[in-house]
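# sequence and predicted structure are below.
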Amino acid sequence: MAAQPSPYAERVARVPVREDEIAVRGGRTRLWVYGPEDAAHRVVFLHGLRGDHHGLEPILAHLDGVRVLVPDLPAFGASPPLPGDRHDVAGYAAWARDLLIAVAPSGDAVLAGHSFGSIVAAAALAGDAAPAVRGLVLVNPIAASALTGPRRVMTGLTVLHHRVAAALPERAGTWLLRHPLVTRIASVAMATTRDAELRRWIHAEHDRYFSTFADRRTLLEAFHASVRHDVGESAAAIGVPTLLVAAERDDIAPLPAQQALAGRFADARLAVVPTTGHLAHYEAPAAVAREVDAFLAALR
């Protein structure tokens, strides 16, 4: 079967990109650097659970004149697991802090995160150990624990699925976590677009990248972190200007919870992308990019 063409392929192809690898916390992190070297703004963008750098390309392709650094989170995509840390919020936050110090030592970058990446990004900037950055951007931020949200029944079933996978012998458990039917169920549940071609491409993207995690142990650590934690745990300790990009139809991170979350930051603005859900990076990347561009311009 022919690959489903990306609706953003032409724009993505026009963006200069190079692949790099850097040492972080005793391990190696694969990193993709998009955009011009002389860009006025630099953004370090963290992807969501079970994704990799490809998922953020539709957004960065609409960010003209911005340099965007997108690492594959450890244990996902092309980055191997962390050698000395758990793949939980604390472990990923420590990794993100060291990553920022390595790629933006002068503090001139903006940190961004989508979905689970929003939890990690917020935790990385909370407290005295936070590295210097110009601002924080959270796209589809996890405003409340998935265990208490409107999809808590679905979340409960997903937790059960992961517990069964954990109880099985490793080979069988990993097979269950990577099963294509599980990927398709998750993809169908998250997609909100009525555009049939776009839906097919989203499903194809998840088929390609949703199962590129390193192993069962690290995936289970990251998954349980994703459903037990939220951005609100870190919000009050973040002092930099913050942009929350919510989606009107996001039932993983519902709009009322986003509105409440915005009030917990010292300096935050909430932007709402209409008629889309938790996959705003796939369904409405131009709208997300416009909000990010406006935020970057205001930082000057």
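Right, received. Where do you want to start? Residues are numbered from 1 along each chain as shown.
# drop to CA atoms for contacts and neighbour counts, all remaining ones
Fine.
# give me the nearest residue to Asn262, chain neighbours excluded.
No, residue 262 isn't Asn; it's Ala. Using Cα to Cα, 6 or more residues apart in numbering and skipping the chain neighbours, the partner closest in space to Ala262 is Ala268 (5.8 Å).
# burial count for that neighbour?
Residues lying near Ala268 (other Cα atoms under 10 Å) number 21.
# which stretches of the stretch 101-250 of the chain form helices?
Per DSSP state H, counting those that start in this stretch, the stretch 101-250 of the chain carries helices over the ranges 116-124, 152-167, 170-177, 180-190, 196-209, 216-228, 232-235.
# the first one - contacts with which helices or strands?
Using 3 or more Cα pairs under 8 Å, 6 or more residues apart in numbering; DSSP states H and E as the contact test, the elements touching helix 116-124 are strand 41-46, helix 89-103, strand 109-114, strand 135-139, helix 232-235.
# hold the first one in mind and look at this next one:
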Amino acid sequence: MSRSVPHPYAARLESIPVLRREVEVEGGRTAYWTYGPEDAATTIVAVHGFRGEHHGLEPVVAHLEGIRVLSPDLPGFGETPPLPGRRHTLEAYAAWLTDFVAEVAPGAIVLGHSFGSIVAAAAVAGGLPAPRLILVNPIGAPALEGPRGVLTRLAVFYYWAGARLPRRLGDALLRSRIIVRVMSVSMAKTRDRDLRRFIHDQHDRYFSRFADRDVLHEAFVTSVSHDVSQFAPAITTPTLLVAAERDDITPIEAERRLRGLFPRAELVEIAGVGHLIHYETPREAAEAISRFLRTSADDTR
């Protein structure tokens, strides 16, 4: 981390043991990080969002005391190579997550943020045996119908152009620091200048760590072609939705409707934040998660 951009959650992270590991899943290598005590009573597998990687969820992890969190990089992002010989469809990502959990943490609670919420919901609806499901900034309705549907359509064109231009030009477009900054500015809601600088620095560092333009385009098409509402009615697992009142991708009204589609779901709304709960209000998210885990555990006794 650059000294010029302090990490507001660094002290908490430094107090947590972290190990980097790898595992063979779906014929390929998956890199993942284990946070917290190995003997913790509760284990969460946390799935990051589109264009991100495991670092993005660290601020939330930093506030989850006494919980073991396993955070993989999605195939094609961060340090995990693309799935060998497969297109990166939702079915492929859900199968990867199901096998990953079976390999490293059978019976773990599953958490998904943003695009990760779609992957997690699809996997659990498809049979991943998770005792609890936690969705942060869930994509609760089709992205093209969100409050910034026009911008989503521009994003469709952007990723299409990146995939169709000559490879060198397309790659440069997709990794453009200017466009990454525009994305970052549009999502951040906080007025705290230091926190905004941290958010932009995180996006500058990690938003272009995708394997190549092909996997990025496939993952983007997957992200805008599906949403959690498709899978909610089939998920009987107790579920927590942590939603933002100012989310530009899924409006809070849609999140309230989404809650009603689940047989067993709780909705926590966080005020003053948008699609970056994990950066702007990680403490509030972690508190909601901890309450949910305590309450749902009491309900099973």
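It's in. Everything numeric in this text was worked out from a predicted model, so none of it was measured.
# so what corresponds to the residue nearest to Ala262 of structure 1 in structure 2?
Taking TM-score structural alignment for the superposition, Ala268 of structure 1 sits opposite Ala265 in structure 2.
# quick one, what contacts its match?
Contacts here follow Cα atoms under 8 Å, 6 or more residues apart in numbering; on that basis Ala265 of structure 2 touches 238-241, 259.
# distance of it from Tyr159 of structure 2?
According to Cα to Cα, to the nearest Å, Ala265 of structure 2 stands 34 Å off from Tyr159 of structure 2.
# over to Leu241 of structure 2?
29 Å.
# which one's more surrounded, the two?
Leu241 (26 against 20).
# alignment lookup: Phe210 of structure 1 to structure 2.
Phe210 of structure 1 maps onto Phe207 in structure 2, by TM-score structural alignment.
# can you pull the contacts of that match?
51-53, 180.
# using TSV, lay out the helices and strands packed on helix 116-124 of structure 1 together with mean neighbour count and distance to Ala78 of structure 1.
Listed next are these as TSV, based on neighbours: other Cα atoms under 10 Å; distance: least, Cα to Cα, whole Å:
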stretch	mean neighbour count	distance to Ala78 of structure 1
strand 41-46	24	14
helix 89-103	20	16
strand 109-114	25	18
strand 135-139	27	23
helix 232-235	21	28
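# for Ala166 of structure 1, find the nearest of these.
Closest to Ala166 of structure 1 of those is helix 89-103 (Cα to Cα; 19.7 Å).
# could you tell me the angle between that closest one and strand 41-46?
Helix 89-103 of structure 1 runs at 150 degrees relative to strand 41-46, counting by axes from the mean of the first three to the mean of the last three Cα atoms, to 10 degrees.
# mean per-residue distance, helix 89-103 of structure 1 to structure 2?
Taken over the aligned residues, the distance from helix 89-103 of structure 1 to structure 2 averages 0.8 Å (mean Cα distance after the TM-score superposition for structure 1).
# how about Glu233 of structure 1, what's its match in structure 2?
In structure 2, Glu233 of structure 1 lands on Gln230 (TM-score structural alignment).
# quick one: that match from Ile249 of structure 2, how far?
16 Å.
# just checking, Pro285 of structure 1 touches Gly55?
No. Pro285 of structure 1 is not in contact with Gly55 according to Cα atoms under 8 Å; the separation is 10.5 Å.
# what do these two both touch?
Contacts common to Pro285 of structure 1 and Gly55, judged by Cα under 8 Å, 6+ apart, are absent.
# is Ala11 of structure 2 in a helix, a strand, or coil?
helix (DSSP: H, G, I helix; E, B strand; the rest coil).
# how near is it to His63 of structure 2?
11 Å.
# tell me which of these two has more neighbours.
Neighbours were counted for Ala11 of structure 2 and for His63 using other Cα under 10 Å; His63 has more, 20 against 10.
# and Ala287 of structure 1, what element?
Using DSSP states H and E, Ala287 of structure 1 falls within helix 285-298.
# so that helix matches what in structure 2?
So helix 285-298 of structure 1 sits over residues 282-295 in structure 2, by TM-score structural alignment.
# so how far is Arg87 of structure 2 from Pro59 of structure 2?
31 Å.
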